[in-house]
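Chemist: Provide a 3D model corresponding to the input given below.
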Amino acid sequence: MSKQLLPGYIIRRGSALERSLLLKFMQRTYQDLFPNEDFSHLEQTVKQYFSSDTPLWWVEEEGEQERNNQYPMPHAPFSMPNAHPPIACLWVGNAIDQVHGNRHAHIFILYVVPEHRRRGIGTALMRYVENWAIQRGDRQIGLQVFQSNKPALNLYNQLGYQTQSIWMVKFLSAEKETQG
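Modeler: The predicted structure is shown next:
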């Protein structure tokens, strides 16, 4: 079942059968940020975390679904039952607040294809997931964003998200240091 997200766009709940499409969207997300990297390892992330407890939503252009129902294609791109792939996705999991111990929603991925950006889809998806989280009793929602992803940082800041912690990394040499 789908409903209107914004004028011209509908949102629908994804299914477990769309694992490969989710993986393609995740790979595309990371490729946008890090074009020279290999993201084949994301398959393991999807395999490990994608379940009925981690909801997935797709955004499609309004009218595409009706056209596709009229003229279904047996071998559509992206292994989808329709000819036009979604233009955005939102995948949510669960996290535990390490300070208070409360379970809360955690956004694994929010991605809008470049051709549909700056039309309010990201904002609408964030409001959608916030309402969903409130309805299930969550008191907060979390996400992780790369520091280099300025458009996403701007969106989250405009929506009132605040930095709660900073994830730090140190890259280690794979070679053992020799003692002399």
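Chemist: use CA for all of it now, contacts and neighbours both
Modeler: OK.
Chemist: Can you list the residue ranges for strands in this protein?
Modeler: Ranges of strands within the chain are 2-6, 9-13, 56-61, 88-96, 103-112, 141-143, based on DSSP state E.
Chemist: list the helices and strands the shortest one packs on?
Modeler: With contacts defined as 3 or more CA pairs under 8 Å, 6 or more residues apart in numbering; DSSP states H and E, the secondary structure elements packing on strand 141-143 are strand 103-112.
Chemist: Contact partners for the residue most central in space within the chain?
Modeler: Central residue of the chain (CA atoms, centre = their mean): residue 109, 2.1 Å from the mean position. Contacts of residue 109 were listed using CA atoms under 8 Å, 6 or more residues apart in numbering, and they are 26, 89-92.
Chemist: Closest one to residue 128 out of the residues you listed, please.
Modeler: residue 90 (9.8 Å; CA to CA).
Chemist: which residue sits closest to residue 133 in space, ignoring its chain neighbours?
Modeler: In this structure, residue 133 finds its nearest non-sequential neighbour in residue 105, 6.3 Å apart by CA to CA, 6 or more residues apart in numbering.
Chemist: Now the second one, please; I'll put the structures next to each other:
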Amino acid sequence: MNSLPEGYHLRAGKTQDRALLRRFLQELLGELGETPEAPGTIDNLLARVFDARRTPLWWAMRDSAEVGCLWLGRAWDQFSGAQSTYVHLLYVRPEHRRRGIGRFLLDWASEIARTQGDSQLLLQSLPDNTAALGLYAAMGFQTRALFLSKPL
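Modeler: Here you go, the predicted structure:
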């Protein structure tokens, strides 16, 4: 497994990190030009999904500052029905990218998945997030389905 670059370390998340996780989700959406469709959408997601015990969270740290985030959960593979580890969020702040932090966090997620007996790691990405897609392809991820939506 890759290690974090020198000067960085990993910190386990905790329930009190909800506001920080919210900020990271907002940063990611803003960076991708996406905005939640209604006020409170991120808060509703966190209220329904975030539980530091069942949906573990890790922070890549530089000194005492959070610079990257990995938030995991559980999902079912739509083809096999197998339960798998699912990446809810992988985000590295722009000024810390291209240093191996994202690769480390995905390796960390893979180790957690293996420890849980999972045979795969699942995630979703926006199709125009080319940097992330390049990382995922380099790490062996393959497109298996397209996620489609229709506004109502």
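Chemist: still on that earlier bit, okay, the strands of structure 1 in JSON lines with distance to residue 123 of structure 1 next?
Modeler: Below are the strands of structure 1 laid out as JSON lines (distance: least, CA to CA, whole Å):
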{"stretch": "strand 2-6", "distance to residue 123 of structure 1": "10"}
{"stretch": "strand 9-13", "distance to residue 123 of structure 1": "13"}
{"stretch": "strand 56-61", "distance to residue 123 of structure 1": "13"}
{"stretch": "strand 88-96", "distance to residue 123 of structure 1": "12"}
{"stretch": "strand 103-112", "distance to residue 123 of structure 1": "10"}
{"stretch": "strand 141-143", "distance to residue 123 of structure 1": "14"}
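Chemist: where's the residue mapped onto residue 78 of structure 2 from structure 1 relative to residue 162 of structure 1, distance?
Modeler: Under the alignment (TM-score structural alignment), residue 78 of structure 2 pairs with residue 98 in structure 1. Distance, residue 98 of structure 1 to residue 162 of structure 1, using CA to CA, to the nearest Å: 16 Å.
Chemist: Which one of the two is surrounded by more residues?
Modeler: Each of residue 98 of structure 1 and residue 162 has its neighbours counted (other CA atoms under 10 Å); residue 162 has more, 11 against 8.
Chemist: What's the more buried one aligned with over in structure 2?
Modeler: Using TM-score structural alignment, residue 162 of structure 1 pairs with residue 142 in structure 2.
Chemist: Setting aside sequence neighbours, what's the nearest residue to that match?
Modeler: residue 136 (7.9 Å).
Chemist: And for the nearest residue to residue 61 of structure 1 once chain neighbours are set aside, the neighbour number?
Modeler: Of all residues not flanking residue 61 of structure 1 in the chain, residue 9 sits nearest, at 4.5 Å (CA to CA, 6+ apart). Residues within reach of residue 9 of structure 1, counting by other CA under 10 Å, total 17.
Chemist: Do I have it right that residue 9 of structure 1 meets residue 65?
Modeler: No - in this structure, residue 9 of structure 1 is not within contact of residue 65 by CA atoms under 8 Å, at 10.5 Å.
Chemist: Could you check how far the match of residue 162 of structure 1 is from residue 126 of structure 2?
Modeler: According to CA to CA, residue 142 of structure 2 and residue 126 of structure 2 sit 14 Å apart.
Chemist: count of residues packed around the spatially closest residue to residue 142 of structure 1 that is not a sequence neighbour?
Modeler: Among residues not flanking residue 142 of structure 1 along the chain, residue 106 sits closest, at 4.6 Å (CA to CA, 6+ apart). Residues lying near residue 106 of structure 1 (other CA under 10 Å) number 20.
Chemist: my read: residue 106 of structure 1 touches residue 93, true?
Modeler: Yes - look at residue 106 of structure 1 against residue 93 with CA under 8 Å: they come within range, at 5.1 Å.
Chemist: Pretty sure residue 123 of structure 1 sits against residue 155.
Modeler: Yes - using CA under 8 Å, residue 123 of structure 1 makes contact with residue 155 at a distance of 7.1 Å.
Chemist: which part of structure 1 lines up with stretch 9-19 of structure 2?
Modeler: Going by TM-score structural alignment, stretch 9-19 of structure 2 lines up with residues 10-20 of structure 1.
Chemist: who touches residue 12 of structure 2 in this structure?
Modeler: 56-59.
Chemist: now, which of these sits nearest residue 16 of structure 2?
Modeler: When these are compared against residue 16 of structure 2 (criterion: CA to CA), the nearest one is residue 57, at 11.2 Å.
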